[in-house]
Structure formats: structure tokens, C-alpha cells
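Student: Test case, fold it:
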Amino acid sequence: MVNPDIATADGERHDIPRISLALFLAGFSTFSLIYCVQPLLPEFSVEFGLTPASSSLALSLTTALLALSIVCAGMVSEAVGRRGLMFVSMGSAALLNLLASFAPNWQTLLVARALEGLVLGGVPAVAMAYLAEEVPQRRLGKVMGLYVGGTAFGGMMGRVAMGALTEFLSWRAAMGTLSVVAALSALAFIWLLPPSRHFQRQPGLNLPYHLAAWKKHLQDARLRPFFLVGVLCMGTFIAVYNYIGYRLVAAPYRLGQTALGLIFLAYVFGIFTSSAAGALVDRLGRARVIGCGALVSFFGLALTLADGLPLVIAGISLVTVGFFMVHSVASGAVGRLAQGHKGHASAIYLLCYYAGSSVLGSAAGALWRFGHWPAVAAFGGLMALGVLGVALALRAQDSAAPAALQDAGGSARGSAAVQASRSPVVVASSVSSRSAAPAGRALPSARHAASGRSRR
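Tutor: Purely as a prediction, here's the structure:
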């Protein structure tokens, strides 16, 4: 789907700033809507008489449906187009979030949040595919970085803004306000984003091809450890961010919603850590950096058991730093080690990542019922130690990685341009139903499909 020759044929595009701003808004809107309920979980418990585990479903259901829709949305975009699908996803999510704010009961709110996760998958699954198709390669990194920055900023501000607004408004009014902002972002997005120039609509979903690609990656012993890391590191992170609020609004801290929301500014440390982790991998290797991140998270969890508020905040910050170290390295490793069909491999990683958020996040809530914060911290610590165990098992693989990458580079040299143009699309499960397979090893369904298709 992504052809670097087409993408750069027009020379310098004059609408790159519009594309950059549009995709920044898409990232901001999507992830602020996903995580806006996290600081509200204690409010939901009071409003609806819920346990922490039940309250966490407002986020867990969203991320669970998001994981499934990310896998499917890339295929759908091949048939219906990139730009329109992203706009519909953003607009529908804003409307569903608004409906959730008016929900008369807990069941209605959960249905709205689940549907919100389902429709939001159309943004991360498609945004990077659009960029890889439409932005010249020499400018792709910068524009992609702005999109990723928008997702991080949205994830942080969705949490912080909800905490601040709930101090002065009801949680319903706060969610409604964010929904309006998200709707305006969707309108600005469709106005700013130019129509696709290089997209070619394809009928059908070519499901056998995608199933074969996913099966191939699940059978790859080099990738499976990183899929497990995605589950465990996200489970640790969400366990802390979901339930630390319950501890801090109670005695002896009794923090208000504004102060509680500001706790989520610890997210900033993680954003900077992601950039530094890449440089550390070059010096230390993937296994060591993942292991260090797991240890940082483990010691951060231990600090959250202290009584002093500054120590608790320091612990949250360390957990955040450790999470971003692990996640950035693991997600990058999946994209680098996958032999062809990199978008499919990354989709599996994201499926595991959000499964950790939904399943393990809710499991931590059940532990709160029996042991409150010490039980949650212990559960998070076990998951961090699980990541450390995977890192230790990866030491042999990490030492052999240069030779493996050299072999992979030689086998794929004949199709390097096509693969390079696809590799940035790390969140689309199927940037194209015609993604290049490793040289000389096209999947049967892909080979059959290619026979009647002209090259771009």
C-alpha cells in the first residue's frame, strides 16, 4: 500500500504542517478520551456504589474493545479509505463519551465506554498508515513524532484535566466538557487533513492473508517474549494508575480531585524516558534495558507503600519511568525483529498490551478488595518481576541479535525500499493486504493475490 516512489514523486508538499497538526489532534483526542475516566474511578465508586474492581471496568472495557478493533480497523481502511474512517472514529467516540456522561446507570455507562473503545481503534490503526503513504520519507519521522507526541499529551491531559475539572464541576460535566473538546478536534481534523493522494481503495478484506501473517508471528519464538512483556508491563502500569487514587483520596492524604489529577503529571517523566531508552539499547542491549526498567518499576512500587506523600509520588514517577523504558524497547523490538508483515506483528503486540490493561487492571481491583493498596502493589511487583524474568531469558537472544539482524538485512535487501516504507506503520494490523513478505517467501494467499495486481 505504501510506495516510497509515489510518496516522494510530488517533491516537497506544502501541506505538511496541516497534516502534522491534524494528526496531533487525532492523537490528542483519541487518548484523552480513552484515559479520561482513570482519575474518576473513585467518583464512580461513590456515585454507583461500586467496588474498585467494578469501577475499573469503565477503562478496562474500553481498552479491551480498542485492542480488538485495532486488529480489524487496518483491514477495513483498505476498503473504505483512511481519512474518512479516522474522522468517523473521532466523531463517534466524542459522541459516545458525551452519552456516557449522561448515563442514568452504571450499565449504560459501560456500554457507551465499550462502544467508544470499539470505534476509537480506527485512529491508531490507520493514522500511521496515512502518514507513511502521504508524507515524503525524509519528513516522515518528524511528522510521525508529532502524532506520537499528541497521543502522549492526550493521555496525560485527559487524566489531569478530568482531575482539575471535577474539583469544580461534577464528573458528568467534566466528561461532557472533554467530549465537546474532542468533537471540535474532530472537526478541525477533517478540515486540516488533506484528502489522500496515494491511497488505492481495495474491495474485500483478504482475511486468509491476514490470518496467515498473524499465525506466522505468533509462531516466532523471538517475538513471543516481547508479546508477554507487553501484557505484564501494561498490567503493572494500569494497576498503579487505576487504584492509587483510592489510596490518596482516603486518610491520611485526603487529596482533592485537582491534586489527584496533578499526580498524573508523572507521565511527563515517562515521555522523556521513551526517547532515552532507544539510546540505552544501543549501548546495553534490549534485555538489559528491559530488565532495568522492570527493576525501576519494582522499586517504585515499593516506595508507594511508604506513608509520606512525597515518597508515594516518587514511587509513582519511578513506576512510570520503568514502564516507558520497557514498553518503548519491547514495541521497537517487535517491529525490528519481525520478518516481514511488521504491521501485523505490531498489532499482536498492541493486542497483548491492551489485554494487559483490561484483564490485569481489573484483577488488581479484585485484590484491592482483600488487601487494599499493599495487595495491589504486591501484584504489580510480581508482574514487574515477571518482566525481569523475561529480560533474563532474553540475554542469550539479545547477544545473538546483531547476527540475526545482519542475516535478515541480507535476505530482505531486494525489497528494502518497500519494507522501509511500511515499517513506520507500527500500529496498523494491516497497512496493506499486499504487504511485502520476505524475499522469495510470499504467503500463498498473498502470492495468489499479487498475480492479478499491478505494481505501484
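Student: all contacts plus neighbour counts: C-alpha atoms, from now on.
Tutor: OK.
Student: host element of the residue nearest in space to the middle of the chain?
Tutor: For the chain, the residue nearest the mean C-alpha position is residue 350 (6.4 Å; C-alpha atoms, centre = their mean). According to DSSP states H and E, residue 350 maps onto helix 342-355.
Student: Give me the helices and strands touching that helix, please.
Tutor: Applying 3 or more C-alpha pairs under 8 Å, 6 or more residues apart in numbering; DSSP states H and E, we find helix 342-355 packed against helix 57-80, helix 207-218, helix 224-248, helix 309-337.
Student: end-to-end on stretch 331-343?
Tutor: By C-alpha to C-alpha, to the nearest Å, the extent of stretch 331-343 from end to end equals 11 Å.
Student: just how off-centre is it within its chain?
Tutor: Centroid separation for stretch 331-343 versus its chain: 16 Å, with C-alpha atoms, centre = their mean, to the nearest Å.
Student: which residues does residue 89 contact?
Tutor: By C-alpha atoms under 8 Å, 6 or more residues apart in numbering, the contact set of residue 89 is 119, 120, 121, 122, 123.
Student: Please apply the same query to residue 360.
Tutor: Per C-alpha under 8 Å, 6+ apart, neighbours of residue 360: 235, 236, 239.
Student: Could I get the residues you listed in a markdown table, plus columns for distance to residue 39 and neighbour count?
Tutor: What follows is the contacts of residue 360, written out as a markdown table (distance: C-alpha to C-alpha, whole Å; neighbours: other C-alpha atoms under 10 Å):
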| residue | distance to residue 39 | neighbour count |
| --- | --- | --- |
| 235 | 17 | 28 |
| 236 | 17 | 32 |
| 239 | 13 | 25 |
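Student: which one of those is nearest residue 51?
Tutor: Within the contacts of residue 360, the smallest distance to residue 51 is 14.6 Å, found for residue 239 (C-alpha to C-alpha).
Student: burial measure for the residue lying closest to that closest one once chain neighbours are set aside, as a count.
Tutor: The shortest distance from residue 239 to any non-neighbouring residue, by C-alpha to C-alpha, 6 or more residues apart in numbering, is to residue 361 (5.0 Å). If you count neighbours by other C-alpha atoms under 10 Å, residue 361 ends up with 29.
Student: Second chain to compare with the first, below:
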Amino acid sequence: MVAALVTGGIATFAQLYAVQPLMPQLAAEYTVSPDRAALALSLATAGLSALLVPWSGAADWIGRARVMTAALAASTLLGLAVPFAGELWQLLALRAVQGMALGGLPAVAVAYLAEELRPADFPRAAGLYIAGTTVGGMLGRLVAGTAADLGGWRWGVAADGLLGLVALVLFAVLLPRPRGFVPRRRGGGGPGLGRRLAASLADRGLLALYAQGLFLMGGFVTVYNYLSFELLGPPFGLSQTAVSFLFAAYLAGTAGSALAARLNGWTGRHRALLLAALGVAAGAALLLLPWLAGIVAGLVLLTFAFFTAHATASGWVGHRARWRAQAAALYTLGYYLGSSLFGWIGGIVYQHAGWPGTVGYVLALVAAAAVASLALRGRPAAAQQRV
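Tutor: Okay, the predicted model is just below:
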């Protein structure tokens, strides 16, 4: 089960982030500013966010496994069409629709695990799934950047499309048949989707967890969106392939995700979130150093701490929520809304305030996440019933 979701995470996040290391090439080919080039990612994450709640509702009716498989199949077909986009608007439109399809897996994956596994096994499995998403994000960036250095950005996106196709096949073969969930039927009783969403928005503790994804992801994606512009130019002057290999820092995120459950056991969830936010801030500050070694160290620390926070917050949502599918979808909505909105705003900050101003902007987002987490101090779960 975990192996299937890891391959699904690779299929999803390799394709979602395929364009991130290619933004300087997109900006050069279409003669646009960095924030315009970043729309190739922001619109995809916005599309993903837009359909998270509908995907979660569909999963209640037809089942989690069917939704995840259908979403991955549709997104992979769309991803294979992206390299054939001629105009910028065509590229952006395809990426937006692909993002809508990609939302099917992250909208319900954590809920699927929570329903299929024993409570004692769930935190570790959720951490491993998040680790799989980091592997997908890393592979997508490495494969796209290396292929693009050889043949241009279209080859980079095409290579990630093929990677997604292989991962989709593995996902379909490995995914076990669901045993812990019976699809909801119309007229079968229970509150409707609107009431389940309202209940998932009424808990202040859940709102604080959604805010972690919103603010921390906004700062994280800003770093990865615009750091490549800095490293390709003076004084570093790195090649596209060299910049792409910096995304191997995602391996630190894989470790952070896998170790999050253990850290939660040692310190408690709230302290783990605060420690992770502190680590993100320290890593961002190191990115101001004029030495490549310092930047690499900062990127590794920031990535490790971010995914520790993400695994902690998303797992806490699954543990706390009464309506798991809707709460998980709302957390993921906040997560990708942060990527779309704050990642795009980060491009405007970068264009007008340079890299130091961009790092200051990231630190402000981390501070907002830390303040929001104060609502979680000593707050028990809102409901004992889990659905």
C-alpha cells in the first residue's frame, strides 16, 4: 500500500514540478519576467487547489482508489501534451488543466491510509507517503533540468511525462483493493458535502494546521522558484544541469518526512512544528551567503525542516479531523494555494527587491506560520468520531 502511494506521489509531483528548474529557459524563450514564467507552476498548483474539494467529494461516492487512479491517468496524458504547446498561453492552459487532474491523489491519499491502516501504523505510513512526494519532486526537477540542458525545456517536460507514465503503471499494479472504506451512496444518510466542509472549517485547531501548509509552502516554493535565477547568473554562473542537481536537497526532505513521526513522539506535535519552522527560517537565512557551499547547506536545512513540518501538520489533520477526506482536502488546498499565490508574489518581490528582499519575504511567511500554530497549544481533537 505504501509502495503504491509512493509511486503515485512520484507520478504526481514529478509532473507538477517539472517546469520549476526550467523557469529561466521559459522566461528567455517567451521574453517574459520571472514572475510571468513562474505562472507555469503557479497555475498548475492553482488548478490542483481548485479541484481538491470536488475530488474529495467524488472519493466519498466512488472510492479513494478509483479517484486516485483516474486522476493520475488524466494528468499523465495531459503532461505528455505539454511539450507540444506553441504559445505561452497554450502552455499555461495545459498546465492549469493538468494541475486540476493532479489534485486527485493528494486530495485523498492521507484519508485512504487512515482508513486502511491500524491507528498505530498510520503516522509512519503517512510520513513515508510524504517522503514519496519529496522523491517525486526531486526526480521531476533533476530529470527535467538535465534533459533540458541537452535539448531545451520541451525535452525536459517530456522526460518527466514519461517518468510519470512509468510511475502510473506501477501505481495501478501495486495499489491494494480497499477494505476499510465503503463508498457513500446518495440517500444513504449522513451530512452532505457542504456540512462536512463546514465542520472541517469550524475547528480552530484544524484552521491552524491549514495555515501551516499555506504559509510554509508559500515560503518554500518561493525559494525553489527563484533561487535558480540567482545561481545561473553572476557570481555563480552555474549550468542548468548543475542547478538541477541542487534539487537533490529534496533527499533531506525525504528524511525529514520519514523522521517526523519520531520527532513528534519525542517533543509533541506542537513543539515539532515550532522547531521545524525555526529550521526553515535558519535555512532561508543561510541562502543569503555569497558562497555556494553555504547556499547548499541552507537549502538542505530548509528542505529537511519544511517537510518535517508538512508531514507533522498533514498527519495531525488526519488524526484530528472527523471528516477526514474533506479536512485533508482543505489542508492540501491551503498548501497549494500558498504555492500558487505566495509563490507568484515572491516573483514580484524578487523582481523589485532582489534576492535579499525575497529571503526577507520568506522569513515573514515562516513567522506567520509560527504565530498561527499557537492556536494548537493544548487543544484536543474536536471530535472522537472518525469518518
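Student: what's the spacing between the residue mapped onto residue 330 of the second structure from the first structure and residue 252 of the first structure?
Tutor: Structural alignment (TM-score structural alignment) places residue 330 of the second structure against residue 348 in the first structure. Noted for residue 348 of the first structure: a distance of 42 Å to residue 252 of the first structure, by C-alpha to C-alpha.
Student: do residue 397 of the first structure as well
Tutor: From residue 397 of the first structure across to residue 252 of the first structure, the span is 47 Å (C-alpha to C-alpha).
Student: Counterpart of residue 331 of the first structure over in the second structure?
Tutor: So, by TM-score structural alignment, residue 331 of the first structure is matched to residue 314.
Student: how much space is there between that match and residue 210 of the second structure?
Tutor: 9 Å.
Student: Check residue 266 of the second structure too.
Tutor: Residue 266 of the second structure sits 23 Å away from residue 210 of the second structure, taking C-alpha to C-alpha as the criterion.
Student: again with residue 11 of the second structure
Tutor: In terms of C-alpha to C-alpha, residue 11 of the second structure sits 24 Å off from residue 210 of the second structure.
Student: These two: which is more packed in?
Tutor: Using other C-alpha under 10 Å as the criterion, residue 11 of the second structure and residue 210 rank with residue 11 on top: 35 against 27.
Student: what sits against that one?
Tutor: Contacts of residue 11 of the second structure by C-alpha under 8 Å, 6+ apart are 72, 76, 136, 163, 164, 165, 166, 167, 168.
Student: What sits closest to the fifth one if chain neighbours are left out?
Tutor: I take that to be residue 164 of the second structure. Leaving aside its sequence neighbours, residue 164 of the second structure sits nearest to residue 11 (C-alpha to C-alpha, 6+ apart; 4.2 Å).
Student: Need the counterpart of that neighbour in the first structure.
Tutor: So residue 11 of the second structure corresponds to residue 29, using TM-score structural alignment.
Student: Can you tell me the element that match falls in?
Tutor: Using DSSP H and E, residue 29 of the first structure sits within helix 16-35.
Student: quick one: that helix to helix 224-248, angle?
Tutor: 60 degrees (axes from the mean of the first three to the mean of the last three C-alpha atoms, to 10 degrees).
Student: buried residues in helix 16-35 of the first structure?
Tutor: By neighbour count with 16 or more other C-alpha atoms under 10 Å, helix 16-35 of the first structure contains the buried residues 16, 19-35.
Student: Which element, helix or strand, includes residue 420 of the first structure?
Tutor: Per DSSP H and E: residue 420 of the first structure is located in helix 416-422.
Student: List the buried residues for that helix?
Tutor: Quick answer for helix 416-422 of the first structure (16+ other C-alpha under 10 Å): 416, 418, 419, 421, 422.
Student: just to revisit the earlier point, still touching in the second structure? Go through the contacts of residue 360 of the first structure.
Tutor: Using both residues aligned by TM-score structural alignment, their matches' C-alpha atoms under 8 Å, the second structure keeps these contacts from these: 235, 236, 239.
Student: Contacts only, for residue 163 of the first structure.
Tutor: Listed by C-alpha under 8 Å, 6+ apart, the contact partners of residue 163 of the first structure are 39, 40, 257, 258, 259, 260, 261, 262.
Student: TSV for those, including secondary structure, neighbour count and distance to residue 99 of the first structure?
Tutor: Converted to TSV, these look like this (DSSP: H, G, I helix; E, B strand; the rest coil; neighbours: other C-alpha atoms under 10 Å; distance: C-alpha to C-alpha, whole Å):
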residue	secondary structure	neighbour count	distance to residue 99 of the first structure
39	helix	31	19
40	helix	26	16
257	helix	25	22
258	helix	18	24
259	helix	16	27
260	helix	24	25
261	helix	26	23
262	helix	19	26
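Student: Which residue numbers in the first structure does stretch 219-230 of the second structure align to?
Tutor: Stretch 219-230 of the second structure falls opposite residues 236-247 of the first structure when the two are matched by TM-score structural alignment.
Student: can you pull the contacts of the closest residue to residue 28 of the first structure other than its chain neighbours?
Tutor: Take residue 28 of the first structure and drop its neighbours on the chain: the residue closest to it by C-alpha to C-alpha, 6+ apart is residue 154, 3.9 Å away. Counting by C-alpha under 8 Å, 6+ apart, residue 154 of the first structure makes contact with 27, 28, 29, 30, 31, 32.
Student: 7 Å - rerun?
Tutor: 27, 28, 29, 31, 32 (C-alpha atoms under 7 Å, 6 or more residues apart in numbering).
Student: Next, the buried residues of the host helix or strand of it.
Tutor: In the assignment (DSSP H and E), residue 154 of the first structure maps to helix 137-168. For helix 137-168 of the first structure, the neighbour count (16+ other C-alpha under 10 Å) marks 137, 140, 143-144, 146-167 as buried.
Student: After superposing, tell me the mean distance of that helix to the second structure.
Tutor: In the superposition against the second structure, helix 137-168 of the first structure averages 3.4 Å from its aligned positions (mean C-alpha distance after the TM-score superposition for the first structure).
Student: re the thing from before, what remains of the contacts of residue 11 of the second structure if I keep only buried residues?
Tutor: Applying 16+ other C-alpha under 10 Å to the contacts of residue 11 of the second structure flags 72, 76, 136, 163, 164, 165, 167, 168 as buried.
Student: Go through those and name the one nearest residue 383 of the second structure.
Tutor: Using C-alpha to C-alpha, those come closest to residue 383 of the second structure at residue 72, 32.5 Å.
Student: What lines up with that closest one in the first structure?
Tutor: Following TM-score structural alignment, the counterpart assigned to residue 72 of the second structure within the first structure is residue 90.
Student: And residue 162 of the second structure, by the same measure?
Tutor: In the first structure, the residue matched to residue 162 of the second structure (TM-score structural alignment) is residue 180.
Student: and what of residue 90 of the second structure?
Tutor: By TM-score structural alignment, residue 90 of the second structure lines up with residue 108 in the first structure.
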